[in-house]
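Engineer: No letters, just coordinates:
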C-alpha cells in the first residue's frame, strides 16, 4: 500500500489541480518513497522535486511533458496503461485546451511546493525542445525547413531502430493485427501505387519522399520514373544511397527541395504521404492548387494525411507536439482537406479512412523503440528517445479513441482519360 504520509499525497493534490480533477486514476510514487492513489492503478514516479517545479511554472500539458522528457517523472509500468488513465480524466478527457489554474489553485500549488521543498526558479526546458523553427513568418520556406530539420534530422540510424527495415514513417495498412509492420508498410506502398494507377513509363512526383521507400517501390515494381522531394538533408542522403544500392538511379531522383519550388511538371501522378500535416491551414489551398498545376490532364494525386476528428479546436503552440515533435504542424479535418482539393479544381475519386491502422502502426513503432532503447539513447539522447516514446504512445491512444484519423483522399485533374467506373483496380 505504501505510506499514507509523505510527499505523494501532496503531489496527488497538485496533479489534480493541473489536470482539473479530484479523482486521479493513478498511483503516485514520490522521491521519498511515499505513495498515494488507488493500489491497483498504473504507477507514475516523481523522481525529483524538479518535476513538481515544472508543473508549478507550467501548470498544463507542457509542464508535464517537460518533466517526462527530462526524466523527472516516469511511468513505472505499462506506458499505454499510464497514458490511457491520464487521458481519461479532467482536461485531457474534455478535449479542450488547458484552462489556466485560478489564483486560488496557483496559491495551493505554491504552498505544496513550499511544503515539499520544490519552490524555486523555473527549470530550463530540456534541450530537445524546439524554438528555432518558431522564428520568422509561419510556413515561410525558411521556417518550414527548420521545422522539418528539427523532426527528421535526428539521425537515420535512430529512425531505422524505430521504423524497421521498411523505413516508412506513415500509417501502414494492416490485413489484421498479426500482419507485421514490414508487410503492412509494403501493403500501404502498393495500395498507393494501385490507387494512382501507375503504369510503366509514367512520371511520378513524391512530395515529402522521406527515405525514398515509396519511390523505390513504385520504380522497382511499376516501372515508373520518380522525383522525390524532401526538406531533410539526412533523409535525402540515405534515400539516394538506397536508390543507388537498388540499381534505380536512372529512374529515381531525390532532391532537397520545397514542394513550392517544383516547377518541372507535368507529372502523371503525385503521391503525398504524411506530408500535408506540415503545410498548415493557411497554406492548404495553395498546396492543393500548386500540386494540381503540376499534374497532367487526367493525372491523379493521392493525399495521405492525419486529420483532427474531435471538432474545432485551435492549435495550441505551447503544447507538447508543437514544441517537441512537429513545430508548426497542423492536423486539419477531413472536410477542410477535401474542400481545399476540390477548390483547386480536382475531382474526388475515393476516400479511405485508416484510423485503426495508425494505432497498430504506432504501437509497433513503440515496441521497436522499447526493444532497442539503449541503442536509441546512444544514437540520440535519453531525452530524444523519451520524446518519441511519449509522442508515439499518446498518439496511438488518440487514434484508438477516435480523436485523430488518417485518410487517403484520391483526386484527379480533369481531362485525359475518365476514372474507372468501380474501384476494383485498387481494392
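Structural biologist: Everything's here; your move. Because the structure is a prediction, the values reported are computed rather than measured.
Engineer: can we go C-alpha only for contacts and neighbour counts from here?
Structural biologist: Fine.
Engineer: before we move on, what SS does residue 255 have?
Structural biologist: strand (DSSP: H, G, I helix; E, B strand; the rest coil).
Engineer: Count the residues that sit near it.
Structural biologist: 19 (other C-alpha atoms under 10 Å).
Engineer: Chain neighbours aside, what residue packs nearest to it?
Structural biologist: Nearest residue to residue 255, sequence neighbours excluded (C-alpha to C-alpha, 6 or more residues apart in numbering): residue 229, at 4.8 Å.
Engineer: Run through the residues that contact residue 141.
Structural biologist: Neighbour list for residue 141: residue 258 [criterion: C-alpha atoms under 8 Å, 6 or more residues apart in numbering].
Engineer: how many other residues sit next to residue 191?
Structural biologist: Residue 191 has 16 neighbouring residues, counting by other C-alpha under 10 Å.
Engineer: take a look at this one as well, against the first:
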C-alpha cells in the first residue's frame, strides 16, 4: 500500500491533470515529490476534509489558518507553483465527475480524509454578514475587522512609516521607509499642494499622509477614517509632531463630509472598500467636495477585466479573512465612473511592480517579528496575514491584479485645468 504522501500526489495529479510541482509531506511522516522544491506539509488529514468540502482557495485558506497545512522552503515559489494549478489553469484540462477515474479519485480522497463533516472554520473568519452591501453600518464593521487588529501589530508589519498602501520605489535597494516617503511626496506633488491649501485625506489611516502634507507642504488637512484605533494613533502622532493646528482627524464616513470645498483630495488605498454599487456615489461626493480646479488623487488596486463581467465574484479568502466586502474593479471602470461623476481624468500611472516589492517587505517584517506578532494577535491571525500578503505579492508580480494612481480634476467651465503643459512635472 503506498504511503499517504504518494497516494495524495497521485490523486492530486489525476484530478488536476498536471504534475504536482511541489514536494509533499503527509501527516504520517511520508514524503513524495520532486527534490529541491518547496515542501507542502499536510499536518493533519482534517485539511483534506476542509478542501473537499470547499474546493479552491477558501478550503486551502481554512486549513492554512488552522495550522493544518504549511510550507517549508520558499513561500513565494510555492505560491507561484500553486497559482499555476489553482488560478491560472486556462491551458489545463479540468476533471469531470462524469469520468469514472475522476469519481474514483474523489472517493479515494474522501476515504483518505477521514470522517465528515469538516471541522468548523477557524475563528478568525469574519462572522456571517447580513443586510445590503456598503451601508454605513456594515462598512464600519468591515473596516473595524481589518484595521482594529491593534496598532502595535501594524507597527510590526508596516514599520515606522505606518503607511498601509503601495510604496513608490526609486530603487529596490531603498528602505521601505524611504519608498513610502517617496510615495507620499509623489501624491503631494501630483495634487500641487502648497502652503495654505486645504486637503481632505479620505481613509487617512494612521495619519502618515496628513502629517507629511502638513509638515512638508504647509497645507491644512482633514483626515477621515472609520477605524477608532487608527484615529487614536493618528491624533497622538500629530500632537507629537506639533501639528494639531494644521490637522484634524475625524472618525467619519466619506458620505457624511459636508465642509467643502477643498483644494485637493487624496484617497490612497481606500476606494477598494467602496464597492461597485456605491462607486459613482463616492465619485460624485468627492467631486462635490472639491472647488473648481481642485484635484483628486485616487490610488486604488485594480483587477483584470473579465469577458463576462457578471461572472465576477469577491475573492473568497480575502472576503472571509482579510477585507470583508472588499471589491476590485478594472482601472477602465474606475476612470469611467470618475468621469461620469464630472471629473476630468488627466493621468493614470500603473505601479503594479511597486506593490509586489512593498508586500515582500511587509512579509519580511512579519516573519522577522513572528513571536511578537502572534502574541499581539493570535496564531491564526498572524498566519492569515502572512498568507494574504505573500499571495498578494505573487498576484501583483504575475499581473493578476494591479494598482494605479489616477489624477482627476474638477475642471471648471472655462476649461482651465490648472495643470502644466508638460506632462508629469511632479516627478522633478
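Structural biologist: Received the coordinates, thanks. Bear in mind the structure is a predicted one, so any value in this text is a computation, not a measurement.
Engineer: Look up which helix or strand the counterpart of the residue nearest to residue 255 of the first structure in the second structure falls in, please.
Structural biologist: Using TM-score structural alignment, the equivalent of residue 229 of the first structure in the second structure is residue 224. Taking DSSP states H and E as the definition, residue 224 of the second structure sits inside strand 220-225.
Engineer: sorry, back to before: distance check, the match of residue 229 of the first structure against residue 139 of the second structure.
Structural biologist: Separation of residue 224 of the second structure from residue 139 of the second structure (C-alpha to C-alpha, to the nearest Å): 14 Å.
Engineer: And residue 3 of the second structure, by the same measure?
Structural biologist: 49 Å.
Engineer: again with residue 418 of the second structure
Structural biologist: With C-alpha to C-alpha as the criterion, residue 418 of the second structure and residue 139 of the second structure are 35 Å apart.
Engineer: which residues of the stretch 251-400 of the first structure fall in helices?
Structural biologist: Using DSSP state H, counting those that start in this stretch, the helices found in the stretch 251-400 of the first structure span residues 284-294, 320, 334-343, 355-371, 373-379, 382-401.
Engineer: any chance of these in TSV, plus mean neighbour count and distance to residue 273 of the first structure?
Structural biologist: Below are these laid out as TSV (neighbours: other C-alpha atoms under 10 Å; distance: least, C-alpha to C-alpha, whole Å):
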stretch	mean neighbour count	distance to residue 273 of the first structure
helix 284-294	20	13
helix 320	22	23
helix 334-343	18	14
helix 355-371	21	13
helix 373-379	17	25
helix 382-401	20	18
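Engineer: counterpart of residue 389 of the first structure in the second structure?
Structural biologist: Applying TM-score structural alignment, one finds that residue 389 of the first structure aligns to residue 386 in the second structure.
Engineer: give the contact list for its match.
Structural biologist: Per C-alpha under 8 Å, 6+ apart, neighbours of residue 386 of the second structure: 363, 366-367.
Engineer: measure the equivalent of residue 326 of the first structure over in the second structure to residue 141 of the second structure for me?
Structural biologist: Aligning on TM-score structural alignment places residue 326 of the first structure opposite residue 323 in the second structure. Distance, residue 323 of the second structure to residue 141 of the second structure, using C-alpha to C-alpha: 11 Å.
Engineer: the more surrounded of these two?
Structural biologist: Set residue 323 of the second structure next to residue 141 and count neighbours by other C-alpha under 10 Å: residue 323 wins out with 20 against 15.
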